[in-house]
Structures are given as C-alpha cells and as structure tokens.
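>>> how would this look folded up:
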Amino acid sequence: AVGTGLNAHPELSQKVSEELTQLIGTKFVSSPNKFHALTSHDAINFTHGAMKGLAANLMKIANDIRWLASGPRCGLGELIIPENEPGSSIMPGKVNPTQ
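Next up, the predicted model:
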C-alpha cells in the first residue's frame, strides 16, 4: 500500500531523503518511526487549528469595523470610513470603502 520500507534496503530512506534535498533545495529527513509517520496528522491538525483561530479573529475584526462604521441614520457611527466611491442612489448615505 503506502510503504514503510520494511522490505527495502536499510539505507534507502536516507539516500532518498538526501537526493530529494539536493533536487528540491529543502531539507528532507526520513522519519525514524515510519508507522507513526503514516498515521500521525499532528502537524496538519495544529496548522489547521491555527488557521481556524486566525480566521475567527479576522472575522471578528471585520464585523466590529462593519458595525462601528454603520450609519448614518440607524447605525453606531463610531468609525468614519472615507468615501472613496459614491454610494448607491437607492441607499442614501451608503459608503463604499474600496481603497
């Protein structure tokens, strides 16, 4: 199936890692425990968790800016975003902060 190198030459994984390092330019190393490396997803889970946390924080910041800049009639209006483009004729007072 995937291959742990169980039936391969003992130096195969080290030689392949060295060859990949030379070809690609990024340091490759062979895992000391191939079975654990095949079943473990710790690095991917950690990275996904960090990205999910970052996305949640950015969404909160964006929503806070949207609410604080809402207005002029029934919004909070605590932030003033410069009008870079004219708003809509249907919605007077609308601001399009595009730049």
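
>>> contacts and neighbour counts: CA atoms only from here.
Fine.

>>> this structure: strands as residue ranges?
Using DSSP state E, no strands are found in the chain.

>>> what's the longest helix in it?
Longest helix of the chain, by residue count under DSSP state H: helix 42-68.

>>> which parts of that one are buried?
66, 68 (16 or more other Cα atoms under 10 Å).

>>> chain center to that helix, what's the gap?
Counting by Cα atoms, centre = their mean, to the nearest Å, helix 42-68 is centred 9 Å from the centre of its parent chain.

>>> one more, so I can put them side by side:
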Amino acid sequence: QEFSRYTHQIAMGIERLKTSQTRLCELAIGGTAVGTGINTPKGFGKFVAKTLNELTQLPFIDAPNKFEALATHDTMVELSGALNTLAVSLVKIANDIRLLGSGPRCGIGELVLPENEPGSSIMP
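Below is the predicted model:
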C-alpha cells in the first residue's frame, strides 16, 4: 500500500512536468516587441515553428496569443512549481524509506534493504 502511494506520487509529478512541457513549446516569434505582429510577414511564426520542429524534433508551435507569450512567464513558473513538487515528493519518499529501514535497536525496522556489496562505505 505504501509503495503504491510512492509510485502514484512520482507518476503525478511526471504528469505535471509533461503538462508544463507542452506549453513550453509555444513560440512568441513573429509577435514583434509587444505581441502585435505588425510588419511581420503573414505566417512567419508558423514557418519558424515548423522549421524548428524539423531541426530539433521537438513539438514547437506558434503561440496562439503573442501578447501573453511575450508579457508573462507563467509557463516557467508552472514548470518551476512542478519540478519543486516532484523534488519534495522524492525527498519524502527517500526519508520514508530511510525511516522504515532504520533499526534494529532504535528504529522502526519494517524494511530491510539488501546490502549492495560487502564492506563499508569508506572501504568497500
């Protein structure tokens, strides 16, 4: 039961990253300085996105709203939050495993981790 929670936490963290990743591929190119696109050739943003797709094999798209894409950093904040959430989840999982494996005298000792190799961490 406990390990199913860990796998779900990690899966949700990965899902948050994937959601952010799709918005990171929106390009504001062709929006000029403020997002109006004035004096930019028609279809320029789509052309650049398509060219970058071919060169990088990444799913770049022309941003649907150039004003928003140029003026805000919401997607970067969203990605930062998703990375932070995943990092906190991984630290919690590591601490739980450490606590469950503590013992045998003063710890919980519910989890016995196999030794990787004989010897100590200082002198393997």
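
>>> okay, the longest helix of structure 1 sits on what stretch of structure 2?
Aligning helix 42-68 of structure 1 against structure 2 (TM-score structural alignment) gives residues 74-100.

>>> helix/strand/coil for the residue nearest the centre of structure 2?
Centroid-nearest residue in structure 2: Leu17, 3.4 Å away (criterion: Cα atoms, centre = their mean). Leu17 of structure 2 falls in the helix class when you classify it by DSSP: H, G, I helix; E, B strand; the rest coil.

>>> thought it was touching Leu79?
Yes: counting by Cα atoms under 8 Å, Leu17 of structure 2 does reach Leu79; the two are 6.5 Å apart.

>>> the longest helix of structure 1 vs structure 2, average offset?
Comparison of helix 42-68 of structure 1 with structure 2 after fitting gives an average deviation of 1.5 Å (mean Cα distance after the TM-score superposition for structure 1).

>>> for that helix, packing partners?
Counting contacts by 3 or more Cα pairs under 8 Å, 6 or more residues apart in numbering; DSSP states H and E, helix 42-68 of structure 1 is packed against no other helix or strand.

>>> map the residue nearest to the centre of structure 2 across to structure 1 for me.
Using TM-score structural alignment, Leu17 of structure 2 lacks an equivalent in structure 1.

>>> residue in structure 2 matching Glu83 of structure 1?
Under the alignment (TM-score structural alignment), Glu83 of structure 1 pairs with Glu115 in structure 2.

>>> burial count for that match?
Glu115 of structure 2: 7 surrounding residues under other Cα atoms under 10 Å.

>>> over to the one 4 residues further on?
Applying other Cα under 10 Å, we find 9 residues neighbouring Gly119 of structure 2.

>>> and Ser70 of structure 1, by the same measure?
Applying other Cα under 10 Å, we find 19 residues neighbouring Ser70 of structure 1.

>>> quick one, what contacts it?
Applying Cα atoms under 8 Å, 6 or more residues apart in numbering to Ser70 of structure 1 gives the contacts 76-79.
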